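Undergrad: structure, please.
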Amino acid sequence: MCGRQAETLQFQQWIENREHWPLLEGHMHNNSGLPGPRANLELAAGFAQYFADADIPDTAWALLCSWVDAPGEFLPFCAVQACGAHYANADEERRCLVESMLKAAMNDARWRVREAAAIGLQSIGESDFRLLADLLDGWRKDAALLEQRAFVAALAHPPLLKNRNHVLYALDLAAEITDGILHGAVKDCEPEHFRVLSRGLEYSLSLFAAAEPEEGFALLRRLAESGDVRMIRIVKCNLGKTRLSKKHPDRVRELLAGLTTV
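TA: Just a heads-up that it's a prediction; the model follows:
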């Protein structure tokens, strides 16, 4: 039995027996990598993988729900990812609960929990992109800034961008978000929330443009020509990514030449 299979079996034994939950929590905390600069992403992914199944017993579901609201960072980080992993196989009742958990996590004050929400959305998209698109379509009209950041971060996921239709969807959503910024949608919003959204846009647009250069550079050009200093900063950050500067140097130079200095 390989290491990953053994870990999965151990997770199953601990998760499905309430008496073993303290052992599992101790294992997760001791191997979390926190406090530190990098959480144990592999451990979190292994935990989430257990839930990528339709046949999750009530005991395991109860553990997941309790961890979503747990103090600290690592247990919620793992649980929110697991919610996304379970979504495609969940029944209607659990799907509704997962949606609420993901939305709460997108708006959480802890940046790792917000990141887990984006990873959870990526899991949904990898299982069935239509499910992800339906979710985002239901949320995007009234989405808060931190939710918008989760959307673009989720879509800026290379496995999702292998399909042209997925990239076009991502570009359409990014255009909607940036148009909202240009038309005053962020006027009275929390500055820190706008900063977080901007940071997400500063790299995600380059991934979309690398996957679909014609449409992607058209969006970057439109944002650059807006003259808005916020958009210019976002465009410059994306043009500085090697995924664009190495593969499309002429397009990048052309756009940079026309940008107002920020």
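Undergrad: CA only for contacts and neighbour counts going forward, please
TA: Will do.
Undergrad: what distance do you get for the residue nearest the centre of the chain to Thr8?
TA: The centre of the chain sits closest to Ala118, judged by C-alpha atoms, centre = their mean, with a distance of 1.8 Å. Ala118 sits 23 Å away from Thr8, taking C-alpha to C-alpha, to the nearest Å as the criterion.
Undergrad: then Asn89?
TA: Distance from Asn89 to Thr8, by C-alpha to C-alpha: 18 Å.
Undergrad: more neighbours: the two, which one.
TA: Each of Asn89 and Thr8 has its neighbours counted (other C-alpha atoms under 10 Å); Asn89 has more, 18 against 15.
Undergrad: so how far is Ala60 from that one?
TA: Taken as C-alpha to C-alpha, the span from Asn89 to Ala60 is 14 Å.
Undergrad: likewise Pro191?
TA: Per C-alpha to C-alpha, Pro191 is found 39 Å from Ala60.
Undergrad: I figured the residue nearest to the centre of the chain hits Phe151, correct?
TA: Yes. Applying C-alpha atoms under 8 Å, one finds Ala118 in contact with Phe151, separated by 6.9 Å.
Undergrad: residues of the helix or strand encompassing Ala118 that come out buried?
TA: In this structure, Ala118 sits in helix 111-127 according to DSSP states H and E. By 16 or more other C-alpha atoms under 10 Å, the buried positions in helix 111-127 come out as 112-127.
Undergrad: how about stretch 208-218?
TA: Phe208, Ala209, Ala210, Ala211, Glu212, Pro213, Glu215, Gly216, Phe217.
Undergrad: adding distance to Ser198, write the residues you listed out as a markdown table.
TA: Formatted as a markdown table, the buried residues of stretch 208-218 follow (distance: C-alpha to C-alpha, whole Å):
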| residue | distance to Ser198 |
| --- | --- |
| Phe208 | 16 |
| Ala209 | 17 |
| Ala210 | 19 |
| Ala211 | 21 |
| Glu212 | 21 |
| Pro213 | 21 |
| Glu215 | 20 |
| Gly216 | 17 |
| Phe217 | 18 |
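Undergrad: Proceed likewise with the subsequent sequence, for comparison:
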Amino acid sequence: MVDRRAQYRAELRRFDPARWPDFLREHSGLPGPRASIALAEAVADEGDPASFDRLISTDDEYLVFCGVLGLGRLLATATDARTRAAVEARLRDHATDARWRVREAVALALQRLGDADLPRLLALATAWAARPHPLLRRAAVAGVCEPRLLTAPDAAARAVALCERATRGLADLSAEQRRADGVRALRQALGYCWSVAVAADPAAGLPRFRALAAVDDRDVAWIVRENTKKNRLARLL
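TA: As a prediction, the model looks like this:
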């Protein structure tokens, strides 16, 4: 099986990062149904702060995607509090970007942090979920609800708690507030994140998921329906 990420890493090392944008545009997979995540991961592996800044400063959504994902590596490897705070602030800003690929890059960046330091990710996601902005809550649940990060019961429990908090917060919004794109993006994320969190620890997660059925709210009902369609959850019900 070809390791595309490793191949891209080797290719990126062949030339100066200032020339990366042309290479990324050529190999992005766009226009098309899917952009290359393997290439973006390779950029995050091989780049430095200057190259990430260069990509983020463009108006090309895929290049920004790659640069923001690179911030995840900087956050995962930061050794001092000032650097961590600065990178966290940048990711927080990108989490509310109007472009969905940029928001997705934030979730992937958070998962990089989780691979390196799961307690830090859980603390950061909890802090973001406490804020009222729906896109910050979306980033929190999407960043944490990744199966490889939820093998420990305490991590799975935190993921369920984040999903529950975000869902309750959505249910508290007025009909007018729910028309915002950010709210729709949060609802879509909750439409699969619950299944990931519950599947990681069914004994603790299932009762809290089932409790959503008693909530008289159209969006919550939609979230329940979407998650029950996921095989990882359907086989537990």
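Undergrad: now what about the TM-score between them?
TA: Remark: TM-score between the superposed chains equals 0.89 [TM-score structural alignment, normalised by the length of structure 2]; 234 aligned residues with a C-alpha RMSD of 2.2 Å.
Undergrad: could I get the buried residues of stretch 208-218 of structure 1 as TSV with secondary structure?
TA: Conversion of the buried residues of stretch 208-218 of structure 1 to TSV gives the following (DSSP: H, G, I helix; E, B strand; the rest coil):
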residue	secondary structure
Phe208	helix
Ala209	helix
Ala210	helix
Ala211	helix
Glu212	coil
Pro213	helix
Glu215	helix
Gly216	helix
Phe217	helix
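Undergrad: from the residues you listed, which is closest to Phe51 of structure 1?
TA: Phe208 (29.5 Å; C-alpha to C-alpha).
Undergrad: got the contact list for the aligned residue in structure 2 for that closest one?
TA: Aligned by TM-score structural alignment, Phe208 of structure 1 pairs with Ala197 of structure 2. Applying C-alpha atoms under 8 Å, 6 or more residues apart in numbering to Ala197 of structure 2 gives the contacts Cys145, Pro147, Leu150, Ala156, Ala157, Ala159, Val160, Gly205.
Undergrad: what about 10 Å?
TA: Residues counted as contacts of Ala197 of structure 2 (C-alpha atoms under 10 Å, 6 or more residues apart in numbering) are 141, 144-147, 150, 155-163, 204-206, 209, 233.
Undergrad: ok, now Arg137 of structure 2?
TA: Per C-alpha under 10 Å, 6+ apart, neighbours of Arg137 of structure 2: 95-96, 125-131, 143, 162-163, 165-167, 169-170, 182-183, 185-186, 189-190.
Undergrad: got a ChimeraX select line for the buried ones in the residues you listed?
TA: Of the contacts of Arg137 of structure 2, the buried ones go into a single ChimeraX selection, burial set by 16+ other C-alpha under 10 Å:
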select :95,96,125,126,128,129,143,162,163,165,166,167,169,170,182,183,185,186,189,190
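Undergrad: now the helices for structure 2?
TA: With helices called from DSSP state H, structure 2 shows them at 4-12, 20-27, 37-46, 49-56, 61-77, 81-95, 100-116, 118-129, 134-144, 153-171, 181-200, 202-211, 218-228, 231-234.
Undergrad: which of the ones you listed has the highest mean neighbour count?
TA: Stretch with highest mean neighbour count among the helices of structure 2: helix 134-144 (a mean of 29; mean count of other C-alpha atoms under 10 Å).
Undergrad: now that helix against helix 181-200, angle please.
TA: Put simply, helix 134-144 of structure 2 runs at 30 degrees to helix 181-200, going by axes from the mean of the first three to the mean of the last three C-alpha atoms, to 10 degrees.
Undergrad: quick one: helix 134-144 of structure 2 aligns where in structure 1?
TA: So helix 134-144 of structure 2 sits over residues 145-155 in structure 1, by TM-score structural alignment.
Undergrad: how much does that stretch stray from structure 2?
TA: With mean C-alpha distance after the TM-score superposition for structure 1, stretch 145-155 of structure 1 departs from structure 2 by a mean of 1.0 Å once superposed.
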